[in-house]
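> A predicted structure for the sequence below; I have some questions about it.
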Amino acid sequence: MSAPRRLPAAAVLAVGTLSLAACGSGSSYGGSSASSSSQTSASGASKAAYTVSAAAVPGVGTVLVNGSGMTLYMLTSEKGGTLTCTDENGCTKVWPDTELPSGVAAPIAGTGIDASKLSTIKGPSGSLYITYAGWPLYTYTGDSGPGQAKGLGIVSFGGTWYPLSPAGAQITSTSGSSGGTTTSSSGGSGY
């Protein structure tokens, strides 16, 4: 098992400084369930932005990905509905959230996932964000393309970042030559 990586202090400071001009959001939010069958399309919105599927990432295993194949992550400190990755603290500049486009009511369940675990949560501004097994999902700016999970184990913004497996479990370490090692996401559906 690899040790969690820490985001360099200079990077956190730089992101924090940049975030002073960012639009703010609250520190917690309330849940709103949405089924994958109740979809509304938004004109011009890319379905890739709100489709969640499963894909193999070499050395990690099968993880959740967005419609562009980018690994989706959860933050351990967001257990129980407390939002710690916000625009205010600069987190979403490093870990972009999965806000649904205006007019889209639900994410699309792609291949290899459990559609019953896919939902949304309403942010303080009324925007909907994609969740899986109760965890809000994010991408990582350090991943330059599909098939990467460079954010695995990074400690920043009040918690540790992990990709999720299709079962909704945190993938907490890299694997040898086959699938990833997972641990239960106990208590993660408290939204």
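Arrived safely, thanks for sending.
> contacts and neighbour counts: CA atoms only from here.
OK.
> look up how far Ala56 lies from Thr62.
Look at Thr62 and Ala56: by C-alpha to C-alpha, to the nearest Å, they are 4 Å apart.
> now the helices for this protein?
All helices of the chain, identified by DSSP state H, fall at 9-18, 91-94.
> structure two is appended below for comparative analysis:
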Amino acid sequence: MPLRRIAVLATAACTMTIAACGSGEQPESQPQAPSAPAAVVGIRTAPTGDYLVDASGRTLYLFTKDEPGTSQCVDQCVAQWPPLTGAPQAGPGVDAAKLGTVNRPDGGQQITFSGKPLYYFAQDKAAGDIKGQDKMHVWYVVSPAGEAIKTAAPTG
């Protein structure tokens, strides 16, 4: 009988230990909002002037019809002039204090530079393409000071 009593006590002790530790499942972690991927804004140096680009060297533009902090490029405009989105990050030589974001009319967020929303041009396919320069006399590449470069397209 003493062995049976030891077995019963050992079983009871194990049961109590397991109950005290819980079910063994890990507590559910709180879902976290996905962070936006970083969008690095850099400077491309060209013989006719420096201008803003993304991390892969794609040219960035501003739209002169935008109001500071407000994008006017919506609906079909976005198909040709996609907004720069993500978490703004300054590349070498870029003033991080000039980077920001603005809420777009379509509900997304767009990166700004000196308060001006930044865009790509859909027909620019490779780093250094500047096919959108002076399009319709309202789209321009952006200087590192945050101004439209209205002279001939920088080359480089």
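Yes, it's here. Fair warning: this is a prediction, and the values are worked out from it, not measured in the lab.
> on that earlier part again, look at Thr62 and Ala56 of the first structure and report which has more neighbours.
Thr62 (24 against 20; other C-alpha atoms under 10 Å).
> show me what contacts the aligned partner of that one in the second structure?
By TM-score structural alignment, Thr62 of the first structure lines up with Asp50 in the second structure. Contact analysis of Asp50 of the second structure by C-alpha atoms under 8 Å, 6 or more residues apart in numbering lists Ile43, Arg44, Ser143, Pro144, Pro154.
> let's go with 7 Å and repeat that
Ile43, Arg44, Ser143, Pro144 (C-alpha atoms under 7 Å, 6 or more residues apart in numbering).
> rewinding a little: wait, which of the helices of the first structure is closest to Thr172 of the first structure?
Thr172 of the first structure lies closest to helix 91-94 among the helices of the first structure, at 19.6 Å (C-alpha to C-alpha).
> which residue of the second structure sits opposite Gly151 of the first structure in the alignment?
In the second structure, Gly151 of the first structure lands on Gly132 (TM-score structural alignment).
> wait, I meant Thr131 of the first structure
Here Thr131 of the first structure is matched to Thr112 in the second structure, going by TM-score structural alignment.
> same check, this time on Leu118 of the first structure
Aligned counterpart of Leu118 of the first structure in the second structure: Leu99 (TM-score structural alignment).
> can you check Ala167 of the first structure too?
Alignment note (TM-score structural alignment): Ala167 of the first structure maps to Ala145 of the second structure.
> ok, longest helix in the second structure?
Max-length helix for the second structure by DSSP H is helix 2-21.
> that one - contacts with which helices or strands?
Contact partners of helix 2-21 of the second structure among helices and strands, from 3 or more C-alpha pairs under 7 Å, 6 or more residues apart in numbering; DSSP states H and E: none.
> chain center to it, what's the gap?
Relative to its chain's centre, helix 2-21 of the second structure lies at 57 Å (C-alpha atoms, centre = their mean, to the nearest Å).
> how about stretch 52-64 of the second structure?
From the chain centre to the centre of stretch 52-64 of the second structure is a distance of 14 Å (C-alpha atoms, centre = their mean).
> report the buried residues of that stretch.
For stretch 52-64 of the second structure, a neighbour-count test (16 or more other C-alpha atoms under 10 Å) marks Leu52, Val53, Asp54, Ala55, Gly57, Arg58, Thr59, Leu60, Tyr61, Leu62, Phe63, Thr64 as buried.
> returning to what we had before: pretty sure the match of Gly151 of the first structure sits against Phe121.
Yes. Applying C-alpha atoms under 7 Å as the test, Gly132 of the second structure and Phe121 come out as touching, 5.7 Å apart.
> quick one: the strands in the second structure?
With DSSP state E as the criterion, the second structure has strands at 38-44, 51-54, 61-63, 87-90, 99-103, 109-113, 116-117, 139-141.
> turn the ones you listed into CSV, including distance to Ile6 of the second structure.
Converted to CSV, the strands of the second structure look like this (distance: least, C-alpha to C-alpha, whole Å):
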stretch, distance to Ile6 of the second structure
strand 38-44, 63
strand 51-54, 72
strand 61-63, 81
strand 87-90, 64
strand 99-103, 70
strand 109-113, 68
strand 116-117, 76
strand 139-141, 84
